[in-house]
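**Q** Give the three-dimensional model of this entry:
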Amino acid sequence: MVSVTRVLAVAATAAVLGVGVPAAAGASSGHYPVATWSMNEGPGARTMIDSSGNGLHGQIGNEVITDVDVRGATGYRFTRLQPDRPPTHPRHLVTVPDSSALDPGSRDYAVTLRLRTTYQFGNIIQKGQATTSGGNFKFQIPNGIVQCLFRGSNGTIIVQASRRINDGWWHVVRCERTRSGVSLEIDGRTVARRGGWTGSISNAWPLSIGGKTDCDQRDVGCDYYAGDLDWVEIEAR
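**A** Sure, this is the predicted structure:
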């Protein structure tokens, strides 16, 4: 077991160097890790490893570039694709097979990720889509402004930042859904919050990173993300 002192030391070192590390397991009060994807796999890797111990590994499409070193971090790169222009690019995505563990259900549920982009379009991470039975959640970045959405049995709540973050620097973005509402943090500061309860969210879809899995670039755009990702962590309570 890694000591708390060691975790804090690593986090402090990373902060000094500008290198991102996933939040320590259970660091958020009462939460436990559902999945932790550090995105540190080597060149040409096709499996995204879940280091939480829960075995929620993902498949990396061969258009996703792994082992990208930029501004002190190593992660994945998603190259820019023209919005809504056929054909589809399913290999632009990272997908994690459906698991009930990845569904928010009725739990408090948080997704945290570290991204870097200079673009202003795309869905970063999601499970399900707008018409999916059972609800869905997603992060997207229209006009360089991060939005977070949870749609459940009791309704939809969406929150968005007040400023753009497509400045080419790394940013840590966290969105949490609780019984009292949905909140959005950027770089440790709460930037948006809306009250209300979305209800349960549970669907049979894979978790997708980098865009939609069910799209045709004609009637349904694939909303492919362009930029870098350093890590993603999901927690629940």
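**Q** From here on, just use CA atoms for contacts and neighbour counts.
**A** Fine.
**Q** Could you check how many residues crowd around Thr5?
**A** Thr5 has 9 neighbours, counted by other C-alpha atoms under 10 Å.
**Q** Please confirm that it is located within a helix.
**A** Yes: judged by DSSP: H, G, I helix; E, B strand; the rest coil, Thr5 forms part of a helix.
**Q** how many neighbours does Ser202 have?
**A** Residues near Ser202, counting by other C-alpha under 10 Å: 25.
**Q** does it really touch Gly134, like I thought?
**A** Yes: between Ser202 and Gly134 a contact is recorded at 5.0 Å, counting by C-alpha atoms under 8 Å.
**Q** Quick one: residues contacting the residue nearest the centre of the chain.
**A** Note on the chain: the residue nearest the mean C-alpha position is Ile125, at 4.3 Å, using C-alpha atoms, centre = their mean. Ile125 makes contacts with Lys138, Phe139, Gln140, Leu207, Ser208, Ile209, Gly210, Gly211, as judged by C-alpha atoms under 8 Å, 6 or more residues apart in numbering.
**Q** For the longest strand along the chain, name the packing helices and strands.
**A** Secondary structure assigned by DSSP state E gives strand 227-236 as the longest strand of the chain. Packing contacts for strand 227-236, counted by 3 or more C-alpha pairs under 8 Å, 6 or more residues apart in numbering; DSSP states H and E, involve strand 32-37, strand 73-78, strand 109-116.
**Q** just how off-centre is stretch 114-130 within its chain?
**A** Its chain's C-alpha centre lies 7 Å from the corresponding centre of stretch 114-130 when counted by C-alpha atoms, centre = their mean, to the nearest Å.
**Q** Mind listing what's buried along that stretch?
**A** Residues 114-117, 119-129 are the ones in stretch 114-130 that count as buried (16 or more other C-alpha atoms under 10 Å).
**Q** What is the end-to-end distance of that stretch?
**A** This stretch, stretch 114-130, spans 24 Å end to end (C-alpha to C-alpha, to the nearest Å).
**Q** quick one: contacts for the closest residue to His92 other than its chain neighbours?
**A** Spatially, and ignoring its direct neighbours in sequence, His92 is nearest to Glu63 (4.8 Å; C-alpha to C-alpha, 6 or more residues apart in numbering). Going by C-alpha under 8 Å, 6+ apart, Glu63 touches Phe78, Arg91, His92, Leu93.
**Q** how near is the second one to Gln217?
**A** Arg91 sits at a distance of 14 Å from Gln217 (criterion: C-alpha to C-alpha).
**Q** now do the third one
**A** Computed as C-alpha to C-alpha, the His92 to Gln217 distance reads 14 Å.
**Q** To check against the first, give me the structure of this:
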Amino acid sequence: MRMKQLWIVSVTAAGLLAGSGGAAAASADHELAYWTMNESPGARTMRDVSGHGFHGRIGSEVAVGIRSEGRIAYGFERLEPDTPPTRPGHLVIVPDDPRLNPGSRDYSIEMRLRTRDHFGNIVQKGQATVRGGSFKLQIPNGRVQCWFRGSRTSLLVTAPRPINDGRWHTVRCERSSDGVSLAIDGRVVAERAGWTGPIANSWPLAIGGKSECDQVDVGCDYFAGDIDYIAIDVEDPGW
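**A** As a prediction, the model looks like this:
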């Protein structure tokens, strides 16, 4: 089950920070997509249990059905950064769907993960220079970063401390008209005020690294670790 209580704590913390000039708390509370990542070993389809049909393709190198502390998760092995060849089987890919774009809505990505490494893109839709903008969560130096790039500007927030301790952590990244905020284990740890502008691209949603890369000119930034679930919430479903 998702940790619904997380956002209650996060809103409280965000409100306190907003009073000192931080980004105000958003209200992305409509479930758009929810991937429990509970499939059995050997499964190659990641099921979206929200009922909206955003099913994904599980790469042949992704470990499925990992059990730990009562959870079932996907595992992503460690690959050397910027070292050919590319490993597309390392990724989970959800095909492009306009409904998965943030647009102008309040938009959040929440997940539970664990890692002992210090690099990699965890989840993203689009890449740094693609038309229409993009968003991603990554973990350079073991510190989670949340980045939204829209038609007006880009906003990046970085956790003050690393979480690559091998323990499970819940991460929530949220974009609203007021700014971008990052919560870890129920507490807002970073935020930045501003408005990115709309974000809408025609790229798939990629989990575990970049979907377009060559490991020479463009690194694939493969994530190493385990992911228990990923959920996307929006302010308004827009349909």
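**Q** circling back to that earlier point, out of the contacts of Glu63 of the first structure, which is nearest to Gly72 of the first structure?
**A** Phe78 (17.8 Å; C-alpha to C-alpha).
**Q** Give the burial count for that closest one, as a bare number.
**A** 23.
**Q** Over to Gly72 of the first structure?
**A** Neighbour tally, Gly72 of the first structure, other C-alpha under 10 Å: 11.
**Q** likewise Gly53 of the first structure?
**A** Gly53 of the first structure: 12 neighbours (other C-alpha under 10 Å).
**Q** quick one on the thing from earlier: let's have the helices and strands packed on strand 227-236 of the first structure in CSV, adding distance to Arg193 of the first structure.
**A** Output for these, formatted as CSV (distance: least, C-alpha to C-alpha, whole Å):
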stretch, distance to Arg193 of the first structure
strand 32-37, 22
strand 73-78, 29
strand 109-116, 14
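**Q** Where do the helices of the first structure begin and end?
**A** Counting by DSSP state H, the first structure has helices at residues 4-17.
**Q** re earlier: the second structure: matching residues for the longest strand of the first structure?
**A** Mapped onto the second structure using TM-score structural alignment, strand 227-236 of the first structure spans residues 225-234.
**Q** mean deviation of the matching stretch from the first structure?
**A** Stretch 225-234 of the second structure, aligned to the first structure and superposed, deviates on average by 0.2 Å (mean C-alpha distance after the TM-score superposition for the first structure).
**Q** In the contacts of Glu63 of the first structure, find the pair that's most separated.
**A** Largest pairwise distance in these, by C-alpha to C-alpha, is 10.4 Å, between Phe78 and Arg91.
**Q** what's the overlap in contacts for these two?
**A** By C-alpha under 8 Å, 6+ apart, Phe78 of the first structure and Arg91 have these common neighbours: Glu63, Val64.
**Q** how about stretch 174-183 of the first structure, aligned to which bit of the second structure?
**A** Alignment of stretch 174-183 of the first structure against the second structure: residues 172-181, by TM-score structural alignment.
**Q** buried set for the matching stretch?
**A** Here stretch 172-181 of the second structure shows Arg172, Cys173, Glu174, Arg175, Ser176, Ser177, Asp178, Gly179, Val180, Ser181 as buried, counting by 16+ other C-alpha under 10 Å.
**Q** Also stretch 78-96 of the second structure?
**A** 78-79, 82, 86-88, 90-96.
**Q** How about stretch 197-212 of the first structure?
**A** For stretch 197-212 of the first structure, burial by neighbour count (16+ other C-alpha under 10 Å) applies to 197-212.
**Q** returning to that earlier point: between the helices and strands packed on strand 227-236 of the first structure, which one is nearest to Gly144 of the first structure?
**A** Among these, strand 109-116 comes nearest to Gly144 of the first structure, with 10.7 Å by C-alpha to C-alpha.
**Q** so where is that closest one in the second structure?
**A** The aligned range for strand 109-116 of the first structure is 107-114, by TM-score structural alignment.
**Q** Not counting sequence-adjacent ones, nearest residue to the aligned partner of Asp69 of the first structure in the second structure?
**A** Superposed on the second structure with TM-score structural alignment, Asp69 of the first structure falls opposite Arg67. In space, and not counting its chain neighbours, Arg67 of the second structure is closest to Ala73: 6.5 Å by C-alpha to C-alpha, 6+ apart.
**Q** Quick one: residues contacting Gly120 of the second structure.
**A** Contacts for Gly120 of the second structure (C-alpha under 8 Å, 6+ apart) come out as Gln138, Ile139, Pro140, Gly208, Gly209, Asp221, Tyr222, Phe223, Ala224.
**Q** from these, which is closest to Arg149 of the second structure?
**A** Arg149 of the second structure lies nearest to Gln138 out of those, by C-alpha to C-alpha, at 14.0 Å.
**Q** Hmm, that closest one is touching Val157, no?
**A** No: counting by C-alpha under 8 Å, Gln138 of the second structure sits too far from Val157 to count as a contact (10.7 Å).
**Q** quick one: common contacting residues for the two?
**A** Common neighbours of Gln138 of the second structure and Val157 (C-alpha under 8 Å, 6+ apart) are Gln145, Cys146.
**Q** Compare these two (neighbour count), which wins?
**A** Gln138 (24 against 20).
**Q** ok so, going back, list the buried residues of the longest strand of the first structure.
**A** Residues Gly227, Asp228, Leu229, Asp230, Trp231, Val232, Glu233, Ile234, Glu235, Ala236 are the ones in strand 227-236 of the first structure that count as buried (16+ other C-alpha under 10 Å).
**Q** and that strand with strand 109-116, angle?
**A** 160 degrees (axes from the mean of the first three to the mean of the last three C-alpha atoms, to 10 degrees).
**Q** ok, for Leu172 of the second structure, nearest residue in space, not its chain neighbours?
**A** No, residue 172 of the second structure isn't Leu; it's Arg. Distances taken as C-alpha to C-alpha, 6+ apart place Glu110 nearest to Arg172 of the second structure, at 4.2 Å, with adjacent residues excluded.
**Q** surely the one you found meets Ile230?
**A** Yes: under the criterion of C-alpha under 8 Å, Glu110 of the second structure makes contact with Ile230 at 5.7 Å.
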